[in-house]
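Peer 1: Predicted coordinates and the sequence they were generated for:
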Amino acid sequence: MVSRPAETFTLLSPRHRLLAGLTLALSNFMVVLDLTIANVSVPHIAGNLGISADQGTWIITSYAVAEAICVPLTGWLAQRFGAVRLFTFGMLGFGLFSLLCGLSMTLGMIVVCRIGQGLCGGPLMPMSQTLLMRIFPPEQRGRVMGLWAMTTLLGPALGPIVGGYISDNWSWHWIFFINLPIAALCVFAAMVLLPPVETDRMKLPIDYIGLALLIFWIGCLQIMLDIGRDHDWFGDPLIVALAVLAAIGFCVFLIWELTEEHPIVDLRVFRHIGFTSGVFTLALCFGAYFAGIVVIPQWLQISMGYTAAWAGLATAFTAMTAMLVAPIVGRLVSKVDVRLMISTGVAWIGLMTLWRAHWTTDADFWTISLPQLAQGFGMPLFMIPLTTLTLGSVRPEETASAAGMQNFLRTLAIAISTSIVLTGWGNGQRVWRNEVVGTLHGDATMADLASRGFTQEQARQTVGNLVDAQSQVVSMNHVFFIAALVLFLAAAVVWLAPRPTGNVDRSAAH
C-alpha cells in the first residue's frame, strides 16, 4: 500500500487542476447523457434488428440492472484498486462496450454489450465526484460541486434531444459511437493528469455471498419493474415469482451484510439519522422529479404531435437555469444551513410540479416550457447541499460506503418511480376515458359532425381521438399532483437530520 499526503490538491498546479477538473466533468456528462440518450432510439433499434418493441426494452433494462448492481460496489472497488485506476479502466471499458453496442447486429449482442456498459459506467459518476474533491482545495470545492451538478443536470436533459436527432437524421448506431472520442480523450487525460491524486489501495477480502445476493435481488427487482407493465403486474405468475424472489433475496442480503465482518456493502451507515433522512429525501425527490422526465416527452409525442427532438427540448430548460444557479449555490453551501437550502429547493420543485398539474391539450410550447425553466432554479439548491448533509452525518471512514449507497438509492428510486408513474398514468387514462365517455352526448356529437361533412367512421375516429387526448392530459395532471405531494413530504423529511458540524471530507466519496 502506497502512502500519500492527505492534502492531495497541493500536488497539482492551478492549470493542472483545471484540466483535470474539465476531464472529470466531461466524463460525468457523457455517462449521465447515456442514461437517457438510448430511450428515444429504442423503436429505431427494434425496427432495424427485426425485434418487437417489448424486446427492445431489454436494451434499457440490461444497462439499468448492470449499473444498479455496480454502483453500491464502487466504494469497495475503489479501496481495492484505487480511485484513479478504477476511473481509468471504467472509462476504457465504457468506450469499448459503446463501440461494440454500435456494431451489434442482434438483440443478444447488444444486450450483452449494454450490460458491459452498465458495469463499467456505474462507478464513473461517483468516481468523478470523488476525484474532483481530491483535486481542489476546500475553499473551491463548493464551486466544483456546482460544476459537477451542472453536468449531472444537463446530461439527462440533453439525452432525448441528442438521441432523437441522431435517430431521425443519422443512424441509431451513432448514439453509441459518439462516446468513443470522449472516452478516448478522458482515458488519455486521466493517465496523464490524475496519478498524483490516486487513493491508497487495500487488499480486502471478497464477500462472494454478499455479492451474489446483491446481484440476485437487484436483478429480480429491476426485471420485475421493467416488464411488469407489459405483463399485467401481479396478474402474471412471472411477476409474482420475481417479486417474491426479490423480497426473499433482499431480506437474506440484509441479514448477511449486517452480520458479515467484511461486507461488500456497508449497511451500518443507516444508523446515522442525518444520513438516513438525507438519502430518504434524495429518493423521494428524484422519484417525484423523474415523474416529469418520464411522462412529459411521451405525452408530447403521443398526444401533442411533437417530434422526439422537440419533446426533449421542451424538457431541457430545467438544465439551462440550473446551470446559472449552480455556481451561486456552491458558494453558499459553507455559509447557510444546508437543511434550509435543501428544503427550499425541494419545495420549489414541488410548486413547479403543482403548476404543471393544470395543463390542457391547448398548451403551447412555452406553456409547457416555463415550469421547466422555473424549476431549474431549485435543482442546485437540492443537489449540491445534499452531499454535505449526508456525508457530514457519517464518520470519515464510512464516507466511501455512504456515498456509494447514496448513488445506489438514487438509481433505485428512479427505476421504481418510472414503473409506478407509467403504470399510474396508463391506468388513469383508462379510468378517465370511461368518465369522459360517460359525460358525452354521443348521438348529438355524431350528428353535429355529420352535418359538417364527416362520414360516420371519420366522426367516430375524431371523437375517439379527442377523448383519448383529454384522458391522457387529465391522468398526467393527477400524476403531477401526487408527485408534488411527495416533494412537499421530502422537503419536510430533511429536517429530521441534525445540522452537520465541521468540514465534510468529501474526498473519499466513492
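Peer 2: Perfect, thanks for sending it. No experiment lies behind these values; they were computed from the predicted model shown.

Peer 1: use CA for all of it now, contacts and neighbours both
Peer 2: OK.

Peer 1: Helices along the stretch 1-150 of the chain, start to end?
Peer 2: All helices of the stretch 1-150 of the chain, identified by DSSP state H, counting those that start in this stretch, fall at 14-37, 42-49, 53-56, 58-70, 74-81, 83-103, 107-121, 124-135, 138-169.

Peer 1: The stretch 401-510 of the chain too?
Peer 2: Ranges of helices within the stretch 401-510 of the chain are 442-451, 456-493, based on DSSP H, counting those that start in this stretch.

Peer 1: Deepest-packed of the ones you listed, please.
Peer 2: Among the helices of the stretch 401-510 of the chain, the stretch with the highest mean neighbour count (mean count of other C-alpha atoms under 10 Å) is helix 456-493, at a mean of 20.

Peer 1: Helix 442-451 and that one, what's the angle between them?
Peer 2: Helix 456-493 and helix 442-451 are oriented at 120 degrees to each other (axes from the mean of the first three to the mean of the last three C-alpha atoms, to 10 degrees).

Peer 1: Give me the packing partners of helix 456-493, helices and strands only.
Peer 2: Counting contacts by 3 or more C-alpha pairs under 8 Å, 6 or more residues apart in numbering; DSSP states H and E, the secondary-structure elements packed against helix 456-493 are helix 273-302, helix 338-356, helix 399-439, helix 442-451.

Peer 1: The longest one - contacts with which helices or strands?
Peer 2: Contacts of helix 399-439 with other secondary structure elements, assessed using 3+ C-alpha pairs under 8 Å, 6+ apart, are made with helix 58-70, helix 74-81, helix 124-135, helix 208-227, helix 273-302, helix 379-391, helix 456-493.

Peer 1: Can you say which of the helices and strands packed on helix 456-493 is nearest to Leu245?
Peer 2: In terms of C-alpha to C-alpha, the element of those nearest to Leu245 is helix 399-439, at 16.7 Å.

Peer 1: OK, contacts around Phe81?
Peer 2: Counting by C-alpha atoms under 8 Å, 6 or more residues apart in numbering, Phe81 touches Arg201, Met202.

Peer 1: if we can go back for a sec, now the helices of the stretch 1-150 of the chain in CSV, with distance to Leu422?
Peer 2: Rendered in CSV, the data for the helices of the stretch 1-150 of the chain read as follows (distance: least, C-alpha to C-alpha, whole Å):
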stretch, distance to Leu422
helix 14-37, 16
helix 42-49, 17
helix 53-56, 15
helix 58-70, 15
helix 74-81, 30
helix 83-103, 27
helix 107-121, 23
helix 124-135, 27
helix 138-169, 17
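
Peer 1: Next up, a structure to set beside the first:
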Amino acid sequence: MGRFALLYVILFLHVLDSSIANLSLVTIARDFHIELHQGQWIVTSFGIGTAIAVAMGAGLSSWAGEKTVFSYALLASALAALGCGYAGSFAEMVFFRIAHGLASGCIIVLGQRLVLDAVGPARRAFGLSMWTSAVSIAPVAGPLAAAAILEHLSWHWLFWMNVPVIALAMLLLGDGLRFTGAAWSARPRLAPFALLAVALVSLQVLTDAIFAPAGGAAAPWAAVALAASCALLARRAPRGEQGLFQWRLLANANFRLYTTIIITVNAVLMATMVCYPMWLQTGYGLSVTDVAWVVAAGGLIAGLLSPVLAKVKVPGLYPLMIAASLAVFALSCWLTVGVWPQSGMADLMLPRIVLGFGLALFSPATFMSLADLPEKDSTAAISLSMFLRMAFANLIVALGVRLSQLLGGHASESLLAQGYGSADGGVGADVAAMLAQLQLYADTSAMHDLFAGACVVFLLLMGLAWHAIRALAAARRAAAPAASPI
C-alpha cells in the first residue's frame, strides 16, 4: 500500500503541473519582459512535450520496461523542473517546459498501469477510481497551490517544489523501479519522434507568428520546417516501419465521433482556462488568491460530482449525459459573456461552477469512444486520442490568446472612434486613467467575443453529437439480427 501511495502522489503532482502554471503567466511574462500574450508558450510548450511523450511512451516501455521508463522519466522531470526554475531567459523556459512535458507525459501515461499493478487485480476498481480522483482533484488544488506560492514566494517555486517530492519518491520506491535491462535490437527508432517534435514546435511557432501583431518574421522558417518534417514522416510509412499511431482506428464511426467531441471540448476549455485568469488579473484586477478560487470553483464541483455520476452504470444514458454537458458548457460561456469589471465575486464564480457540472456530465465520453473497439485496441486508441487532444488544444490556445489580443486592439479602436477617450466621452480628462479605462473595456470586450465564439462551438457540437448519436443508434438497430418468431 505504501508503493501505491507514492505512485499516487507522483501522479497527482504531475497532473497538478498542467493546471498550476496558468496563474503564473502574468508574473512570468512581467519578469522576462515579454508581451503578456507570449506567456501562452508556458502552457503550450508543456503540451508539446506531453503530446510527444504520448507517442513515445508505448514504444519505450515495450523496449526497456514500464518501471525503467518511469524511473528515468522521474529523474528527467526533476531536472526539467530545476531548469524551469533557474531559466535565465524565456527561450530557456520554453525549452525546459517542453522537456518537463515530455517527462510528465511519460509518467502520466505509464502511471496508471503501475498504480494498478501496485494495488493488485483484486482491487483494480479501487486503483482506477483513485487514478481518476487525481485527475479530478488537480484542477482544484493546482490554482490554490499556485496562489499560495505566488503570494508568499516567487514563481520559481512553482517548479522547484516538484524536486524534493520526486527525489524522496525515487528513494522510497528503490529497487522497484530500477533498470532491468532491454534488448538493444528492440529499441524504438527515435527519428520519427524527433520529426514529430519538429513538426509540433514548427506548427506552434507558425500559428503564433501568423497572428502576431508584428507580422511574424518566423512564419516562413516555421512553414518550411513543418513541411519538411511532415514530408519525412510520410515517407517513412510506405517502407513498412511501424507508425506512431494506429490511424485506422478512426475508421470506427463511434470512436471518430466521440474523439472529435473530446478533442474539441478539451481545446476550447484549455483556451478559456488561459485567457480567463489573464483577464481576471490584468483587466478585473483580482489578486492571485481570488483568481485561484474563481478558477478552482469548477474543478471543485466536478471533483465532488464525478464520483457520484460514476456510479451510474447505464451506458444507455451516457450519450444523453454528454449532450447535456455540451449544453452546460455553452451556458457557462454565455454567463461569462455577462461578466463586466463591475461584477462581484459571485458573478465571476457562477460560470465556473456551471462549468464544473458540465465537466462531471462529460466524464463518460472516454468510455463511449472506446465502446465499439476491441479490448486489444484500447491502449492504442487512448494514445491516439490523447495525442490529438494535446496537439489540437495547443493550437486553439495559441489562436485564442492571439485573437483576444487582436480583438482587444480592435475594440480599443472602435471605442476611440465612438468618442470614448475624451473628457466628453465620459472616461475622464486624466490621460493615464483614460487609457487604463479604455484598455479595460477593450480587453473585456475581447474576452466576451472569445466566450461567445466558444458558446457557439459547444452548441454546434451538441447538435452534431445528437444527430450522430441517433444515426449510430439507428445503424445498430438495423444491423441487429431480427428476433426469431416463437
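Peer 2: Happy to help now that I have it. Predicted model, so just to flag it, every value in this text is computed and none were measured.

Peer 1: Would you give the TM-score for this superposition?
Peer 2: The TM-score (TM-score structural alignment, normalised by the length of structure 2) is 0.83; 468 aligned residues with a C-alpha RMSD of 3.6 Å.

Peer 1: sorry, back to before: mind putting the helices and strands packed on helix 399-439 of structure 1 in JSON lines, distance to Ala357 of structure 1 included?
Peer 2: Listed next are these as JSON lines, based on distance: least, C-alpha to C-alpha, whole Å:
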{"stretch": "helix 58-70", "distance to Ala357 of structure 1": "28"}
{"stretch": "helix 74-81", "distance to Ala357 of structure 1": "38"}
{"stretch": "helix 124-135", "distance to Ala357 of structure 1": "32"}
{"stretch": "helix 208-227", "distance to Ala357 of structure 1": "25"}
{"stretch": "helix 273-302", "distance to Ala357 of structure 1": "11"}
{"stretch": "helix 379-391", "distance to Ala357 of structure 1": "19"}
{"stretch": "helix 456-493", "distance to Ala357 of structure 1": "4"}
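
Peer 1: quick revisit: which of the helices and strands packed on helix 456-493 of structure 1 sits most buried?
Peer 2: The highest average neighbour count among those, using mean count of other C-alpha under 10 Å, belongs to helix 338-356 at a mean of 24.

Peer 1: tell me, that one lands on which residues of structure 2?
Peer 2: Mapping helix 338-356 of structure 1 onto structure 2 (TM-score structural alignment) gives residues 318-336.

Peer 1: now swap in stretch 300-320 of structure 1 and tell me
Peer 2: When structure 2 is aligned by TM-score structural alignment, the counterpart of stretch 300-320 of structure 1 is residues 280-300.

Peer 1: Mind listing what's buried along that stretch?
Peer 2: For stretch 280-300 of structure 2, a neighbour-count test (16 or more other C-alpha atoms under 10 Å) marks 280-281, 283-284, 286, 288-300 as buried.

Peer 1: cool, and stretch 94-108 of structure 1?
Peer 2: Residues of stretch 94-108 of structure 1 classed as buried: Phe94, Gly95, Leu96, Phe97, Ser98, Leu99, Leu100, Cys101, Gly102, Leu103, Ser104, Leu107 (neighbour count, 16+ other C-alpha under 10 Å).

Peer 1: Might you quantify the distance of it from its chain's geometric centre?
Peer 2: In terms of C-alpha atoms, centre = their mean, to the nearest Å, the centre of stretch 94-108 of structure 1 is found 22 Å from the chain centre.

Peer 1: one step back: the helices and strands packed on helix 399-439 of structure 1: which one's closest to Ile175 of structure 1?
Peer 2: Nearest to Ile175 of structure 1 among these is helix 58-70 (12.9 Å), distances taken as C-alpha to C-alpha.

Peer 1: what about the closest one, how far off from structure 2?
Peer 2: Comparison of helix 58-70 of structure 1 with structure 2 after fitting gives an average deviation of 3.8 Å (mean C-alpha distance after the TM-score superposition for structure 1).

Peer 1: report the angle between the axes of that helix and helix 74-81?
Peer 2: Using the same axes, to 10 degrees, the interaxial angle of helix 58-70 of structure 1 with respect to helix 74-81 works out to 60 degrees.

Peer 1: any residues touching helix 58-70 of structure 1, and which ones?
Peer 2: With C-alpha under 8 Å, 6+ apart as the contact definition, helix 58-70 of structure 1 has outside contacts at 38-39, 42, 110-112, 114-123, 214-215, 218-219, 222-223, 226, 408, 411-412.

Peer 1: what's the angle between it and helix 399-439?
Peer 2: Computed by the same axes, to 10 degrees, the angle between helix 58-70 of structure 1 and helix 399-439 is 140 degrees.

Peer 1: Now do helix 58-70 of structure 1: distance to the chain's middle.
Peer 2: Here the centre of mass of C-alpha atoms in helix 58-70 of structure 1, compared against the chain's by C-alpha atoms, centre = their mean, lies 12 Å away.

Peer 1: follow-up on the earlier one: need the helices and strands packed on helix 456-493 of structure 1 in CSV (columns: distance to Cys70 of structure 1).
Peer 2: Converted to CSV, these look like this (distance: least, C-alpha to C-alpha, whole Å):
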stretch, distance to Cys70 of structure 1
helix 273-302, 18
helix 338-356, 28
helix 399-439, 9
helix 442-451, 55
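
Peer 1: Can you tell me which of those helices is nearest to Met202 of structure 1?
Peer 2: The closest approach between Met202 of structure 1 and any of these, judged by C-alpha to C-alpha, belongs to helix 399-439 at 13.7 Å.

Peer 1: once aligned to structure 2, how far is the closest one on average?
Peer 2: Helix 399-439 of structure 1 versus its aligned partner: 1.8 Å mean (mean C-alpha distance after the TM-score superposition for structure 1).

Peer 1: Just tell me the aligned range of that helix in structure 2.
Peer 2: Correspondence between helix 399-439 of structure 1 and structure 2 is established over residues 378-418, with TM-score structural alignment as the criterion.

Peer 1: Distance from that stretch to the middle of the chain?
Peer 2: Here stretch 378-418 of structure 2 shows a centroid-to-chain-centroid distance of 12 Å under the convention C-alpha atoms, centre = their mean.

Peer 1: what do you get for stretch 29-48 of structure 1?
Peer 2: Relative to the mean C-alpha coordinate of its chain, stretch 29-48 of structure 1 is positioned 14 Å out (C-alpha atoms, centre = their mean).

Peer 1: Would you mind measuring the gap between the ends of that stretch?
Peer 2: Using C-alpha to C-alpha, to the nearest Å, the span of stretch 29-48 of structure 1 from its first residue to its last is 28 Å.
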